[in-house]
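[1] Sequence plus predicted model, see below.
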Amino acid sequence: MDTLSKSEIESALAARLPSDKITCTLHADSTLSAILSGPQTDHFAITGIVRAHYHGVEAIARLANEILRERVMSRQGMRSNRLQTSPDHTSSQEGKDR
């Protein structure tokens, strides 16, 4: 089965992820990078997508689900890092700025 082109992948992902603007880049090694630009300047990028693994409608649906899963995990990681910053760290930083 033929590998989808950049525009076919962008169109298929855009249909599955309607709140995002999808911009894909093809690389010389046949991998793909996708940047999802959501509402309110929410951006997410994923690289190293092996296009040969995604053929047909079902595969694009799987790719869209994988991208969404990665985005959620990334956001959860960012939140937990923010929550782990202790109040003492903030106080010590303020003291250094004086």
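    Here it is on my side, so go on.
[2] rest of the way, CA atoms for contacts and neighbours
    Fine.
[3] Please tell me I have it right and Leu32 contacts Val50.
    Yes - assessed by Cα atoms under 8 Å, Leu32 is found in contact with Val50 at 6.4 Å.
[4] of these two, who's got more company?
    Remark: of Leu32 and Val50, Leu32 carries more neighbours, 18 against 12, as counted by other Cα atoms under 10 Å.
[5] ok, the more buried one to Glu94 distance?
    From Leu32 across to Glu94, the span is 43 Å (Cα to Cα, to the nearest Å).
[6] before we go on, here's another structure to hold up against the first:
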Amino acid sequence: MTETSPGAHPRHELDEVIHAPVRFSIVATLAAADKAEFAFVRDTVEVSDSVLSRQVATLEKAGYVAVTKGYVGKRPRTWLALTPSGRTAFAAHCQALRAIAGDGAGGG
């Protein structure tokens, strides 16, 4: 084992889709629930509708977020939920962040 092994640093385990700050915040918010209304996520993450829509589209394309549309009474609603693969990817991403934070203090 050498310290210069390619791919040995935990940063290689970061998920590029989740890593963007807004997407990370969205996924973290959704990880705490089975599903959440679009407006709740928007307000929690503090972004506009259009920003949230674009970021959710990226997460949905990656298979990490499921979008469900429906009605509450006569009002249209959109719900967001992490898929099983989204939960797995988020857990792995967080583990890589913890490894970097814990192991990255020395050297350089």
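    Structure's in. What do you need? For clarity, every value in this text was computed on a predicted model and none was experimentally measured.
[7] Superposed, what's their TM-score?
    Their TM-score after superposition, calculated using TM-score structural alignment, normalised by the length of structure 1, is reported as 0.36; 54 aligned residues with a Cα RMSD of 3.8 Å.
[8] Do you have the strands of structure 1 handy? List them.
    With strands called from DSSP state E, structure 1 shows them at 21-26, 31-37, 43-50.
[9] Is it possible to get a markdown table of those that adds distance to Ser80 of structure 1?
    Formatted as a markdown table, these follow (distance: least, Cα to Cα, whole Å):
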| stretch | distance to Ser80 of structure 1 |
| --- | --- |
| strand 21-26 | 27 |
| strand 31-37 | 22 |
| strand 43-50 | 18 |
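[10] So for Asn81 of structure 1, which of those sits nearest?
    Closest approach to Asn81 of structure 1 among the strands of structure 1 (Cα to Cα): strand 43-50, 17.6 Å.
[11] hmm, who's touching that closest one?
    When contacts are defined by Cα atoms under 8 Å, 6 or more residues apart in numbering, strand 43-50 of structure 1 is touched by residues Ser30, Thr31, Leu32, Ser33, Ala34, Ile35, Leu36, Ser37, Ile67, Arg71.
[12] Tell me the buried residues in that strand?
    Phe44, Ile49 (16 or more other Cα atoms under 10 Å).
[13] Can you check what angle separates that strand from strand 21-26?
    Computed by axes from the mean of the first three to the mean of the last three Cα atoms, to 10 degrees, the angle separating strand 43-50 of structure 1 from strand 21-26 equals 30 degrees.
[14] starting at the chain centroid, how far to strand 43-50 of structure 1?
    Relative to the chain's own centre, strand 43-50 of structure 1 is displaced by 5 Å; criterion: Cα atoms, centre = their mean, to the nearest Å.
[15] are any of the contacts of strand 43-50 of structure 1 buried, and which?
    Counted by 16+ other Cα under 10 Å, the contacts of strand 43-50 of structure 1 give Leu32, Ser33, Ala34, Ile35, Leu36, Ser37, Ile67, Arg71 as buried.
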